[in-house]
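A.B. asks: Structure, please.
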Amino acid sequence: MRVESLHLNSNQIGIVLAIAPFVQVVACPVWTWLADRYPKLHGPLMGILATIGGSSVLGLYFLPEMLTEMDERMMATCVLGFVFAFFGSPICALVDSAVLKILDDQKILYGNQRLWGSVSNGVHILVVGLLIAQYGINIAFAIFFVGLVSFVLLSILFVQFDKHMIHRSSHDNTNNSEDEETNSLLAGKSTPLTGTNYMYDPSSTTWSHYTTHPPRPSRRESQQSQNTRRESIANTLYLSDDQLHTLTNVTTTSLMAMDARIEANHELLQSDMAYPPLGLALSLIPTMDTSMSAFALLGQEDEYGIPEKAILKSYIVYTFMISILLYGISHSMISQFLFLLLKDLGMSPSIIGWTGPIGGTAEVITFWLSRQLFDKYSVTFLMTLAYLSFMFRALVYTCLTSYETKSIIVALLLQNINGFAYALVWSTAVAQVDGFFPVEQRSIAQGILASSFSGLGYGIGCVLGGYIYSVYGFIRLFQTSIAICSISLIVFLSGRR
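C.D. replies: Have a look, this model is predicted:
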């Protein structure tokens, strides 16, 4: 909203918004690698990056008074946008990394912590919207400043790690069946199990290296032994004895995130509950930022014992990735300009604030049910449902009338579809990519997926959306978004053949 108050047009706003997605693909791996390499610097690094990135946001407050020429404002806004993208955007990945390090051998509880981030996001969007309606846009900067100072102090004073706090892996013999799986996938000849969405049997997956503790007992066995500590079966790096010494001081964020996912998957497979705990379900779905941090592993394959990274030789794999890229473009064309679109519709900031909790609730519920949906329905059905839901939402938007109470209510209800479609696409894509790649390559594969969606896809969508919105208006913006999403669906379906 402050970018709009600088009197930039939609085209210029799109260019500014496009900076973050492109830069974040590089910034996340850089800063997470540094935090992983030097654990003692993790807390101070979070504080420093938050200070620099947050200062760029606060700088927007002073721009209207400092610069009068439009070209100067645009240039300064782009510079501040770049500073925030490079220093501020990776904060989410570093927070995820800190949580995973704090949890240590109980990474399965990661989703319980992540849930509070979703709750906080929805509540703050609502509260800030109400306050802006009462006191004006400047109150948002005051709230941001208080939150920024609090975060910096907490990060520097309390987020402290020692290299000896991080669990290290021991070794075991590599399973021959896993070698066969890896070789098959590297050759681009993966074959899914008949009648399922999996490229392998998830209930019989074996790991080449365990931690210093054996696999945990089942849920029932754990309940029978109150003194049994919850240990992660997944906190594992696929290394031989002669490679272990290279990781004395290194633990990567992406591998820790994969630990949490493998552990959550193991727990879900052993559970006989119809619906899993919400935190456990969220542990199974990696965040965008943490997924992109996996690019820090590129160029270090020999050190980590990770095989070559690219297996995009299968038609179904690269059509799937192209489809996700196109969906990211169409999705960002609407989501990145949503506040402007809703304002044109006649919504006040207090009503716009409700989009946070409404969309966030639908998103979290969909993530919660994602595993059951993935096991019950085909990937083709789930992705098609998500794409059609997104297009339906955009189509309804084109029929709404500005400053009409009925249209405003419908627009708010459409946020449920937005949260559902986004969460269904992301959770299904994550599960499908896990099926495409062997275990050792999934971290980087998830990084490719995230960069296709929220990196390249969002960046192109911001520029394209800003231009269309500025020149042709919001109706044509929705129509173009629908057209691109339709192409994405066609590409996806062609790969499923």
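
A.B. asks: Every contact and neighbour count from this point should use C-alpha atoms.
C.D. replies: OK.

A.B. asks: Quick check, Gly47 in contact with Val149.
C.D. replies: No: taking contact to mean Cα atoms under 8 Å, the distance of 9.0 Å between Gly47 and Val149 leaves them out of contact.

A.B. asks: Before we compare anything, build this one as well:
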Amino acid sequence: MGESILNSFKKHTNIKLLYFFEFASLSCFQPFISIYLNSKQLKPSIIGIITCLIPFLSFLSSPFWANISDRFGIQKKIVIVNSLLSMIALLLLIPTGDNIVGIFILIGLYSIVSSPICPIVDSLVLKDLGEDSKLYGQQRLFGAISYGIVAFFTGMVINHFSMNYLYVIYAFWMVVFLIFYVFNQTKYGSKLKLTNSINSFKKLINEKTIGGTDENNDTEIDVITPGNPYDENSKGSTLKQSKSNSNIISSNDIVQSNENLIENEREDQLEQDLEMDEIGSLVFSSNNNSSQDLGEAILSSQNDNNNNNNNNNNTNEVLLKDGADFIKNEPITNGGDVEEIPIDLMYSEEKLTNKQVMKNIVKNPQMMIFLFAMVICGMTSNIISNFLFLFLKDHKNASNFLLGSTLPFTVVMELPFFFFGKQLLEKAGVTNMIIIGHSAYIIRLCLYNIFAIDSISAWFVLPIETLHGIAFATLWGAGVELSSQMAPKGYEAFYQGIFSGIYCGLGSGIGSIIGGFLYEHKSAFFLFRFTALITIVSLVVFTLSQLFYSRKQSNKSGIISQSHF
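C.D. replies: Sure thing, here's the model as predicted:
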């Protein structure tokens, strides 16, 4: 079992790096937004209103972006363009200064354009994983690692310099993310990698051909490169006589061999380009080995011999660039994105409208209760993330260094829970994982009450924050898996957008408004206790509903089994 876990962990390397760079950028701004607004001398209620822009606008815009991306198959283009716009919006906060209207507008713009990035990346990753979708947690944990590490160093930077460095660091990591994303997820990156591979292959062939001498064969051959026939270095080529004439190799033969090799490669590349023009640029992210790219794969038609021997086999095969594995019967994509085109239109399913999809969700009471629980958990998470730092600064005089130090502790427990996400889903199931997530949030909120004792140091918050990893990893892993299972074919990004919008959007927005009001007009301790109570209600409702539907399902199964006798 240990070896199988280790082998699965080694797979999908580029997906792990993709999450690492994505969450490195997120960790530079979102954890510190309340501290940034507090530095502008704003009241907690105003901070709550401004911080609610990110989740509320995310909730409203995520389904829109998901629908556009699924309908037109432009997921990857949306990620690139919106990432650039989010970077520009935050950099413009530097010259904005204390202008509240400017801050409001720019954070609102950031909220709208950044909302589709995470759900689209999640949907692409799940599609890449395919049957390994339960390994999602092992990929996502690298986002948690980067979140904790980068946030820690970001806290150190703003503690020694100024808040404006938040946006500079964000821009840096976003550029790194985009470079990696373009190189691994677009057809341009795929062509670049193909070109590099061909060049490396040419170099290897030349080295093998020219460097084949040994002590007994002093043949020295300088080959004129076909691409540069007038190279000065090649004009003085010499041919030393070997002791045995049978071992002498003609340089003209080698040149001709190299020319034929390169010409064949060009013809193969031309055939691939023609196929991609006729069918559409087929791009998938590879999902096979440890050095695996999250990059583009290239459509490989079956050769003539296989077609003659297997006329009845019309299956399209996709040759993964970094492995020898083949994905069969996968839908063809348009322009490298994931808009699905059925291979056999006679058997294609009728495409659902957005209205029908939403009706299916609303008519499913079990799904609606799940979404209600995600609203409450999103509210709880946002209240803690936005107002815990304010509480520690106001009541415990915590430094920015301490606040940044809490973030590695918030993600440390995400690592084992994301790593063993597949095993948890198989053993515990979605329902139990959501119950565990609720329970971790409740315990965490209750433990904050120890700070009512004046002698308790603010540094005691560090071990408490480890509960965040348990809560978030279980809830997010279960939510992504359930959304993927429930989604009709072709609407994976839409369902991920709904889940992400409910958890990170609607729930978080409610948390910002309620949290800001209660923090200002009541107290931080009242806010934490109120939030714990609401989370308990959500836990009870969700647990009872799952027991009810589980019993109802078992009764149905019993009736069906009896009807067979």
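
A.B. asks: re earlier: out of Gly47 and Val149 of structure 1, which sits in the more crowded spot?
C.D. replies: Per other Cα atoms under 10 Å, whichever of Gly47 of structure 1 and Val149 has more neighbours is Gly47, with 24 against 15.

A.B. asks: Quick one: the helices in the stretch 151-300 of structure 1, in order.
C.D. replies: For the stretch 151-300 of structure 1, applying DSSP state H, counting those that start in this stretch gives helices covering 176-186, 219-224, 241-244, 253-270, 278-283, 288-292.

A.B. asks: Quick check: the gap between Glu207 of structure 2 and Asn258 of structure 2.
C.D. replies: 11 Å (Cα to Cα, to the nearest Å).

A.B. asks: Please identify which of the two sits among more neighbours.
C.D. replies: Summary of the neighbour comparison: Glu207 of structure 2 and Asn258, criterion other Cα under 10 Å, with Asn258 having more neighbours (20 against 11).

A.B. asks: The more buried one falls within a helix, correct?
C.D. replies: Yes: using DSSP: H, G, I helix; E, B strand; the rest coil, the assignment for Asn258 of structure 2 is a helix.

A.B. asks: which one in structure 1 is aligned with it?
C.D. replies: For Asn258 of structure 2, no equivalent position in structure 1 is identified, counting by TM-score structural alignment.

A.B. asks: do Ser281 of structure 2 as well
C.D. replies: Under the alignment (TM-score structural alignment), Ser281 of structure 2 pairs with His164 in structure 1.

A.B. asks: Next, count neighbours for its match.
C.D. replies: 10.

A.B. asks: Output the longest helix belonging to structure 2.
C.D. replies: The single longest helix within structure 2, with elements called by DSSP state H, is helix 524-563.

A.B. asks: In terms of secondary structure, what does it contact?
C.D. replies: Judged by 3 or more Cα pairs under 8 Å, 6 or more residues apart in numbering; DSSP states H and E, helix 524-563 of structure 2 is in contact with helix 365-396, helix 429-447, helix 508-521.

A.B. asks: And the contacts of whichever helix or strand comes after the second one?
C.D. replies: When you say that, I think you mean helix 429-447 of structure 2. Tracing the chain C-terminally past helix 429-447 of structure 2 and defining elements by DSSP states H and E, one meets helix 461-464 next. Helix 461-464 of structure 2 is contacted from outside by 405-406, 409, 444, 447-448, using Cα atoms under 8 Å, 6 or more residues apart in numbering.

A.B. asks: For helix 461-464 of structure 2, give me the average deviation versus structure 1.
C.D. replies: Taking mean Cα distance after the TM-score superposition for structure 1, the mean distance separating helix 461-464 of structure 2 from the aligned residues in structure 1 is 0.9 Å.

A.B. asks: For the closest residue to Gln75 of structure 2 other than its chain neighbours, identify the helix or strand it belongs to.
C.D. replies: Taking Cα to Cα, 6 or more residues apart in numbering as the measure, Gln75 of structure 2 lies nearest to Ser69, with 4.8 Å between them; neighbours along the chain are not counted. Of the helices and strands defined by DSSP H and E, Ser69 of structure 2 is found in helix 53-72.

A.B. asks: report the angle between the axes of that helix and helix 365-396?
C.D. replies: Helix 53-72 of structure 2 and helix 365-396 meet at an angle of 140 degrees, taking axes from the mean of the first three to the mean of the last three Cα atoms, to 10 degrees as the criterion.

A.B. asks: what residues does helix 53-72 of structure 2 touch?
C.D. replies: By Cα under 8 Å, 6+ apart, the residues outside helix 53-72 of structure 2 that reach it are 74-75, 78, 107-108, 110-112, 114-116, 120, 338-339, 354, 490-491, 493-494, 497-498, 500-502, 504-509.

A.B. asks: So how do I select the buried members of the residues you listed in ChimeraX?
C.D. replies: Those of the contacts of helix 53-72 of structure 2 that meet the burial criterion (16 or more other Cα atoms under 10 Å) are gathered into one ChimeraX selection, given here:
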select :74,75,78,107,108,110,111,112,114,115,116,120,338,339,490,491,493,494,497,498,500,501,502,504,505,506,507,508,509
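
A.B. asks: So which of the contacts of helix 53-72 of structure 2 belong to helices?
C.D. replies: Those of these mapping onto helices are 75, 78, 107-108, 110-112, 114, 120, 354, 493-494, 497-498, 500, 508-509, per DSSP H.

A.B. asks: gap between Ile460 of structure 1 and Gly279 of structure 1?
C.D. replies: Applying Cα to Cα, the value for Ile460 of structure 1 to Gly279 of structure 1 is 33 Å.

A.B. asks: Between those two, point out the one with more neighbours.
C.D. replies: Neighbours were tallied for Ile460 of structure 1 and for Gly279 using other Cα under 10 Å; the higher tally belongs to Ile460 (25 against 19).

A.B. asks: With adjacent residues omitted, what lies nearest to the equivalent of that one over in structure 2?
C.D. replies: With TM-score structural alignment as the matching criterion, the partner of Ile460 of structure 1 in structure 2 is Ile510. Leaving aside its sequence neighbours, Ile510 of structure 2 sits nearest to Met379 (Cα to Cα, 6+ apart; 6.0 Å).
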